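# please work out how this folds:
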Amino acid sequence: MRPGPVRGLGVGDDRPATTLTALPGDRYLLCSDGLSSVVSPAALRDTLAAEPGCGPAVDRLIELAYAAGASDNIACVVADLTR
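Below you'll find the model as predicted:
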């Protein structure tokens, strides 16, 4: 997995969407602010790098959000590009 930037799109965000070239071995996280507002970008990266499967990564990210006191809905998808 390549270390990559953490990027977000939100209401009122003036930055244009970014286009990335997806490569085998990349891992993507799509999540709501219920996760990203309470779990730091470093913790997101560390968790995605440490968990071998998508399901365990999602489970751990949700655990981290609850432990941090998430008060909003938590939605996340982790996807690994295999080819």
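
# drop to CA atoms for contacts and neighbour counts, all remaining ones
Noted.

# so what does the helix or strand where Ala65 lies touch, helix or strand wise?
Under the assignment given by DSSP states H and E, the secondary-structure element containing Ala65 is helix 54-67. Based on contacts counted as 3 or more Cα pairs under 8 Å, 6 or more residues apart in numbering; DSSP states H and E, the elements that helix 54-67 packs against are helix 33-36, helix 41-50, strand 76-80.

# second input sequence below; structure requested for side-by-side comparison:
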Amino acid sequence: MDFIQEVFVEILNNSEVSVEIKGWDNETLLAAYKDKAALSLQKIKNILEDVALSDFDCIEEILNVYKNLGYIINHRHDFG
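Purely as a prediction, here's the structure:
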């Protein structure tokens, strides 16, 4: 989660703050965010349990989950 997302989630968790998006309330927004997080964790769990993947491919697949969420992944996995 990047900084802006962390701040947004913190705002939604604060009962003194109200964010209004037409057709959405704070609880619905937070639930949608948590659903996306839970789905991503399930994808990562499935990747980790896939014995057909090499360690390299396993890490690459997990990084792809993060990339598909819109996160920028730096070159911290250089196996060269």
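
# after superposition, what is the TM-score?
The TM-score (TM-score structural alignment, normalised by the length of structure 2) is 0.36; 40 aligned residues with a Cα RMSD of 3.3 Å.

# export the helices and strands packed on helix 54-67 of structure 1 as a markdown table, with columns for mean neighbour count.
A markdown table is the format used below for those (neighbours: other Cα atoms under 10 Å):
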| stretch | mean neighbour count |
| --- | --- |
| helix 33-36 | 20 |
| helix 41-50 | 15 |
| strand 76-80 | 16 |
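
# of all those, which lies closest to Arg27 of structure 1?
The stretch from those with the least distance to Arg27 of structure 1 (Cα to Cα) is strand 76-80; that distance is 4.4 Å.

# angle of that closest one against helix 41-50?
50 degrees (axes from the mean of the first three to the mean of the last three Cα atoms, to 10 degrees).

# picking up where we left off before, in the helix holding Ala65 of structure 1, what's buried?
Cys54, Ala57, Val58, Arg60, Leu61, Ile62, Leu64, Ala65, Tyr66 (16 or more other Cα atoms under 10 Å).

# helices of structure 2, start to end?
3-13, 26-49, 55-68 (DSSP state H).

# could you list every helix and strand that the last one packs against?
The helices and strands touching helix 55-68 of structure 2, judged by 3+ Cα pairs under 8 Å, 6+ apart, are helix 26-49.

# could you verify my assumption that Val65 of structure 2 touches Lys43?
Yes - when contacts are counted by Cα atoms under 8 Å, Val65 of structure 2 is listed as touching Lys43 (7.4 Å).
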